[in-house]
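In: Okay, here's the prediction I keep looking at, along with the sequence it came from:
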Amino acid sequence: MAGKIDAHLAKLGIEIPAATAPAANYVPYVKTGNLVFVSGQVPFVDGKLTYQGKVGKDFTTEEGMACARVCALNILSQVKDACGGDLDKVVRCVKLSGFVNCTDGFGEQPKVVNGASDLMVEVFGDKGRHARFAVGTNALPMNVAVEVDAVFEIS
C-alpha cells in the first residue's frame, strides 16, 4: 500500500525536495534489476548550492552532519523518482558512500556522514540500516563540504 513512508515523513516534518537534474554528463540514478544506484548528491537546497568549504575549517563537525543530511534528502528525492513517487517500494538502503571535503588531520568523517545515515534509519527504520564508508578528501566538486551516493533495493 502506497503512502506509509510519505505519512511517516509528514509525521517527522521531513519534506523530500524535487529531484534535480545532474550537473554534468551522467544520470541521477540507474535502475538495474531490483537495485537503484544513486549518483553522488551534493547539498542543493531549493536549487541553490549550500555548504561550500571544508569541514574542520569553514564548518564544524555538526555543520558537516547537517550538510550530509541535506545530501541524503537529495538521495531520497532521486530514489522516490526511481520508484515512480512511491517510497514504499524501498526494500532497504543497501549502502551509502560519504565523501567529506576536510582539512588535513580531520578525523571525524564517520560522524559527519552519520548525518546521512541517521536520516535513512529515521525514515526507513531497520530497512534504513546500511553498509557504508566515510572518506576524507582535499576537494569535492564545486567545493562542497560533503557528497553522498547510495544503493537501494526496491520491489
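Out: Yes, it's here.

In: For the rest of this, base every contact and every neighbour count on C-alpha atoms.
Out: Fine.

In: burial of the closest residue to N74 other than its chain neighbours, as a residue count?
Out: For N74, ignoring the flanking residues on the chain, the nearest one in space by C-alpha to C-alpha, 6 or more residues apart in numbering is Q41 at 6.2 Å. Counted with other C-alpha atoms under 10 Å, residues neighbouring Q41 total 24.

In: adding another structure so you can compare the two:
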Amino acid sequence: MSIHARIAELGITLPEPAKPVASYVSYVRSGEQIFISGQLSNDANGGIKGTVGVDVTPEQAAEAARLCGVNLLAQINAAVDGDLDRVVRIVKLGGFVQAGPDFEAIPAVINGCSDLMVQVFGDAGKHSRSAVGVYKLPLGFAVEVDAVIEVK
C-alpha cells in the first residue's frame, strides 16, 4: 500500500504546508536527509493553543502533537515532490510542549506525533526523539515538533 493510500485510510487529508513565519525555510535537504522546521499544533480551525496542564488537558495536548505530525507530513510531502514513498525512515523527532509548572508528562504528549509516524510509515516510522517542556512556543501553540527524515 502506498503511503498516500495509508494516509487516506487513516482519514487524514494533508493540509497545504505552512509557510515560515520568520527568517527561515520550511525544510532543507542535505544529501539523503531532509530537516523539517518545527511544525505547530495548527489546523484550519485555529489549532490547539495554550499551556498544557493549565488550560490544555494531556489528551488535548496529545491531539496537538498529532496535528504537528499531520503538518510534518504535509512538509515532507512538499519536500519529496508529492512522492511520500521516497521516505526511507523517520530518523528523529524533536518535540516541544508549552508546559505548566507542574506538568511532567511531556513524553506522553509527543507520543501523539510519534504514534502517527508509525501508523503512516510502519517500522520506517520508528525514530529517535527528544521531548522537552518549554515556557512558551510561537504564537501560543501548545506543541511544536520538528523532524529529520531519510529519503531515497
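Out: Okay, I see it. Since this is a predicted model, take the numbers as computed values, not measurements.

In: circling back: give the equivalent position in the second structure for the residue nearest to N74 of the first structure.
Out: Q41 of the first structure maps onto Q39 in the second structure when the alignment is built from TM-score structural alignment.

In: about what we covered before: how close does the residue nearest to N74 of the first structure sit to V91 of the first structure?
Out: Counting by C-alpha to C-alpha, to the nearest Å, the separation of Q41 of the first structure from V91 of the first structure is 21 Å.

In: pretty sure the residue nearest to N74 of the first structure is touching A72, no?
Out: Yes: using C-alpha atoms under 8 Å, Q41 of the first structure makes contact with A72 at a distance of 7.5 Å.

In: which residues of the second structure does the longest strand seen in the first structure align to?
Out: Looking across the first structure with DSSP state E, the single longest strand is strand 90-101. Here strand 90-101 of the first structure aligns to the second structure at residues 87-98, judged by TM-score structural alignment.

In: Break down the second structure into its helices, ranges please.
Out: Counting by DSSP state H, one finds helices in the second structure at the ranges 3-9, 58-79, 106-121.

In: circling back to that earlier point, who's in contact with the match of strand 90-101 of the first structure?
Out: 50-52, 106, 109-110, 114, 117, 121, 124-137, 141-152 (C-alpha atoms under 8 Å, 6 or more residues apart in numbering).

In: hmm, 6 Å instead?
Out: By C-alpha atoms under 6 Å, 6 or more residues apart in numbering, the residues outside stretch 87-98 of the second structure that reach it are 51, 110, 124-125, 127-137, 142-151.

In: In PyMOL, how would I select the buried members of those residues?
Out: In PyMOL syntax, the buried subset of those is picked out as below (16 or more other C-alpha atoms under 10 Å):
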select buried, resi 51+110+124+125+127+129+131+132+133+134+136+137+142+143+144+145+146+147+148+149+150+151
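
In: returning to what we had before: how near is the match of Q41 of the first structure to V132 of the second structure?
Out: For Q39 of the second structure, the distance to V132 of the second structure (C-alpha to C-alpha) stands at 15 Å.

In: Same check on A74 of the second structure?
Out: Counting by C-alpha to C-alpha, the gap from A74 of the second structure to V132 of the second structure is 23 Å.
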